[in-house]
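Colleague: Just need the structure, nothing else, for what follows:
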Amino acid sequence: MTVSDPTFAIDPRHAQVARELYATARDLPLICPHGHVDPRLLADDEPFPDPARLLIVPDHYVTRMLLSQGIPPDRLGVPRRDGGPVETDGRVIWRLLAENWHLFRGTPSRLWLERTFETVFGVETRLRPETADEVYDAIAARLEEPGFRPRALFERFGIEVLATTESPTDDLGQHAKLAADGWGGPGGRVISTFRPDNVVDLDREDWSENIARLGELAGEDTLTYAGYLNALRQRRDAFIEAGTTCSDHGHPTARTEVLSESEAAAIYERGLRGEATPADAETFRGHMLLEFARMSLDDGLVMQIHPGAVRDHNRRLYAAHGKDVGGDIPQATGYVHALRPLLDTYGMDPRLRVVVYTLDEYTFSRELAPLAGGYPALFLGAPWWFLDTPDAMRRFREAVTDSAGFYNTAGFVDDTRAFCSIPVRHDISRRSDAAYLASLVVQDRLPLDEAAETLADLSYHLPKRIFRLDGKAA
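Modeller: Take a look at the predicted model:
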């Protein structure tokens, strides 16, 4: 099979050096410290469903593009909140994608999918309306083979560790099953990430229910603020016992806030009474980032902060299909003043490690790179979500390297729900970084051997160290 070779280089010498560098990192194991693969996938290790339900239905990048052209998610098999009818025939869904494949020209969605077809399933036929059934049948045939079950693919992909994402109200049952099978727990290949947003966001419609569930799982009285904090500590301990090394915080803004215990308790109590205002909710989120940083000093969890998303901006889409179906939109996000309370308090403490992401790439050179270059606790996360594209990866390196260098960044994270796209995303990142490093080599700004060492660090060693996946104590 001939696999295409996008090097993301232009000049012939640049391309040659980029290929040489890429070859040194191509086969390094994959470190996946941040993502949203359902742990049930690997815990159950059942055969994947048909190609459409594997590759189209759960991919909100695909469904949102089609929605933008007037094709509703119902026709793509996306479940409805009310349980109403949606398309269930995978071949019909696949044909609909093929008929509209031109919409994805130049997009990363097309790149991820085509490379997945080619490198994961060995299907080289170009997707077109007239080849839809041929491609569908070829992938479907592969999915019936034992070598294409989730755990077999995990091994073939060369994944060393994969972190899923769960909330404090999850009992981690799937991770317990993985641990029993030798796949989870401390040092395991599949671990969880502690994401407490659903018990921190006072303006969530299910916040009170989540607080009750938190107290139940932790055996604490969450009707008091002190009991709430104790419950969070208890759940963090349970996650750490199951192998977790990181927490994850997806707030609307990067605001951090220092409150007294009495001030925080008063807001919390207003939340319990259903009287919290939007301002209360924002203040409480900012304060809890300080509380979680304090907890991290004790238990060693690496904090990940990725603000800037206006969740469920498309309200009709949310009303019909719920969260995570393509209705979120980036917004302008500030970091210099927003993070200052956190950095003033803990930014110089070597025990703390905070990885910050953004959806607002204009902040890379103006705010984030200088901040990461000035505080030992702060690292820059890779471009993600709307920015996880080859072009944005290149812009990221160009924007941050002057101020932050390479070693104040955290390496690559794939941040995906699409399990089969994981090796493709890592491969594209390695090619992109190889191309950037090659540009420094051909300009005589970096020796070739140092560029190769840097690429290995960005691809493997940095994420393993920074996300504390190397087994070393904080």
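
Colleague: contacts, neighbours, all on C-alpha from now
Modeller: Will do.

Colleague: Strands of this structure, residue ranges please.
Modeller: Listed in chain order, the strands of the chain (DSSP state E) span 30-32, 159-163, 190-191, 246-249, 302-305, 309-310, 329-330, 354-356, 378-380.

Colleague: what about Arg213, how many neighbours?
Modeller: Neighbours of Arg213 under the rule other C-alpha atoms under 10 Å: 17.

Colleague: so how far is Gly219 from it?
Modeller: Between Arg213 and Gly219 the computed distance is 10 Å (C-alpha to C-alpha, to the nearest Å).

Colleague: got it, and Thr416?
Modeller: 33 Å.

Colleague: quick one, which of the two is more surrounded?
Modeller: Set Thr416 next to Gly219 and count neighbours by other C-alpha under 10 Å: Thr416 wins out with 19 against 14.

Colleague: Quick check: nearest residue in space to that one, chain neighbours excluded?
Modeller: Nearest non-adjacent residue to Thr416, counting by C-alpha to C-alpha, 6 or more residues apart in numbering: Gly35, 5.0 Å away.

Colleague: Next, the second sequence, to be compared with the first:
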Amino acid sequence: MSLHPDRLFPADERTRAIAREIHQRTTDLPLVSPHGHVDPRLMSENQPFPDPARLFVIPDHYLTRMLFSQGVTPDQLGVPSVDGSPSEVDGRTIWRRFAEHYHLFRGTPSKLWLDYTFAEVFGIYKNLNAETADEFYDHLSVRLAEPDYRPRALFDRFNIEVLATTETPIDSLDPHAALAGMAAGNGRRWGGKGGKVITTFRPDNLVEPDWPGWAERVKQLGEITGEDTSTFDGFLAALRARRQDFIAAGATCSDHGNATAGTVDDPVKAAQIFDRAIQGEASYLEMQSFPAHMLIEFARMSVEDGLVMQLHPGSLRNHNEWLYKGWGRDVGGDIPRATEYARSLKPLLDAFGNDPRFRLVLYTLDETTFSREIAPLAGGYAAVFAGAPWWFLDSPEGMMRFREAIHETAGFYNTAGFVDDTRAFCSIPARHDVARRVDAAYLSRLVADHRMTEDEAAEVAVDLAYNLPRKIYGLEK
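Modeller: Down below sits the predicted model:
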């Protein structure tokens, strides 16, 4: 197995040569990761990673989803069950099963990321299959036991400048406090190269009343903040207070994974729904509409405290009911669905879309909205930016379609740059490498068509990879 130096570049030799030159300008840039789901305890505790199966396979729903589609059930891959039913616990057995099916990932972004990680991070330049499974497992196990492969060492080696994690308002911020203490102790940011880990405010589990345990979590929020969350005003006060805790822990953004982009600006109605939901009397339609009311409230808070607002709508969560009941959330059972933005966001944009204190980054799983809605909104409101291709669209093809659809209306500078949005820490450099190569390929075509000079394209590539995410997500401070 080899990583071709021209991977993802155009086939035409002249355009490929241009892409090489553009890409070269981004290869040594630090990695900026303003949105992701890495556990901050990796950095604060700095313990060795577990065995290869528990590092690569069990937590990665990209992998388990594909394998399940071919008949390999989650319990065979070691995914913990909801009711405690037995799952495979032997890491080597899980790894062998994964290796036997590695051919399923041919041509997918998962294989691009994994091949890069195996080669560039762990030094394995072989093809993974049933015959090489044990060799891979042994090699990875040896490396994972070495100090140079602990999380902080890899953080520095990956040249990460900023890594944003994601926590809910009732999650502990102690790992971030520990990292801040390390920084204070040595007079610099905790990483050897000065990188930092920050948090992101993600309140989804407090704004969806039909999410099991919602009332208990609202009560817990009140206990954490000292506010009376039995009332809507107290609930909002508690959220404001908790946002300040997150800002103190480095947060520059909030993140919202609502089912839709719907917004409703009616605080009186929102309070009525909240009161009924607390009493367990809210109707299904009221519970479904409450997140739309809360997006307005969170936008209002963003104007007050400066957190950049990210909106990630459009996932039909837990579509595979059998999978959800057996193994819970975030194991591969979610499906994208059509999402409408222009009408849905109008109440929010009427209120805040032209306010210089507000910034909204829009993501989508519905790529039909790229040119029809996302680009015009980003090009028509000072507060709105188009977020990177996300989740099912985080692929070379999806990224290229995004550039082709967005650029003609919004340009490059109404986009927010790349985010890796990953739980898989070791894949971070691979994901950034893919994004930078795809951008170089797209820009090389503009140069070859004489729509842009090579110097301009190189400048844009650097902005997309580094300057724009720092600026849009408030990381220049």
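
Colleague: Overlay the chains and give the TM-score.
Modeller: Once the chains are laid over each other, their TM-score by TM-score structural alignment, normalised by the length of structure 1 reads 0.97; 469 aligned residues with a C-alpha RMSD of 1.4 Å.

Colleague: Where do the helices of the stretch 151-300 of structure 1 begin and end?
Modeller: For the stretch 151-300 of structure 1, applying DSSP state H, counting those that start in this stretch gives helices covering 173-180, 197-200, 207-218, 225-241, 261-272, 278-299.

Colleague: Output those helices in JSON lines; the columns should cover distance to Asp328 of structure 1.
Modeller: Output for the helices of the stretch 151-300 of structure 1, formatted as JSON lines (distance: least, C-alpha to C-alpha, whole Å):
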{"stretch": "helix 173-180", "distance to Asp328 of structure 1": "28"}
{"stretch": "helix 197-200", "distance to Asp328 of structure 1": "16"}
{"stretch": "helix 207-218", "distance to Asp328 of structure 1": "20"}
{"stretch": "helix 225-241", "distance to Asp328 of structure 1": "27"}
{"stretch": "helix 261-272", "distance to Asp328 of structure 1": "25"}
{"stretch": "helix 278-299", "distance to Asp328 of structure 1": "18"}
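
Colleague: out of those helices, nearest to Leu446 of structure 1?
Modeller: Closest approach to Leu446 of structure 1 among the helices of the stretch 151-300 of structure 1 (C-alpha to C-alpha): helix 278-299, 36.6 Å.

Colleague: circling back: my guess is the residue nearest to Thr416 of structure 1 meets Ala163, correct?
Modeller: Yes: the pair Gly35 of structure 1 and Ala163 qualifies as a contact (C-alpha atoms under 8 Å) at a distance of 6.2 Å.

Colleague: between those two, which one's more packed in?
Modeller: Between Gly35 of structure 1 and Ala163, Ala163 has the larger neighbour count (other C-alpha under 10 Å), namely 24 against 20.

Colleague: From Thr169 of structure 1, how far out is that one?
Modeller: Computed with C-alpha to C-alpha, the distance linking Ala163 of structure 1 and Thr169 of structure 1 is 17 Å.

Colleague: If you count neighbours, what's buried in stretch 268-283 of structure 2?
Modeller: Under the neighbour-count criterion of 16 or more other C-alpha atoms under 10 Å, stretch 268-283 of structure 2 has 270-271, 273-275, 277-278, 282 buried.

Colleague: Pull the contacting residues for the residue nearest in space to the middle of structure 2.
Modeller: Computing the C-alpha centroid of structure 2 and ranking residues by C-alpha atoms, centre = their mean puts Asp421 first, at 2.0 Å. Asp421 of structure 2 is in contact with 33, 35-37, 390-391, counting by C-alpha atoms under 8 Å, 6 or more residues apart in numbering.

Colleague: Show me what it lines up with in structure 1.
Modeller: The pairwise alignment with structure 1 assigns Asp421 of structure 2 to Asp415, based on TM-score structural alignment.

Colleague: And for Gly387 of structure 2?
Modeller: In structure 1, the residue matched to Gly387 of structure 2 (TM-score structural alignment) is Gly381.

Colleague: Could you measure from the closest residue to that match other than its chain neighbours over to Asp248 of structure 1?
Modeller: Closest residue in space to Gly381 of structure 1, ignoring its immediate chain neighbours: Tyr357 at 4.8 Å, by C-alpha to C-alpha, 6+ apart. Separation of Tyr357 of structure 1 from Asp248 of structure 1 (C-alpha to C-alpha): 11 Å.

Colleague: Ok, Ser68 of structure 1 next?
Modeller: Taking C-alpha to C-alpha, one finds Ser68 of structure 1 at 30 Å from Asp248 of structure 1.

Colleague: Same check on Arg315 of structure 1?
Modeller: 25 Å.

Colleague: higher neighbour count, the two?
Modeller: Between Arg315 of structure 1 and Asp248, counted using other C-alpha under 10 Å, the more crowded position is Asp248 (23 against 13).

Colleague: The equivalent of Ala237 of structure 2 over in structure 1: how many residues sit nearby?
Modeller: Applying TM-score structural alignment, one finds that Ala237 of structure 2 aligns to Asn230 in structure 1. By the criterion of other C-alpha under 10 Å, Asn230 of structure 1 has 18 neighbours.

Colleague: so who does Asn230 of structure 1 touch?
Modeller: Glu220.

Colleague: Look up how far Thr222 of structure 1 lies from it.
Modeller: As judged by C-alpha to C-alpha, Asn230 of structure 1 and Thr222 of structure 1 stand 9 Å apart.
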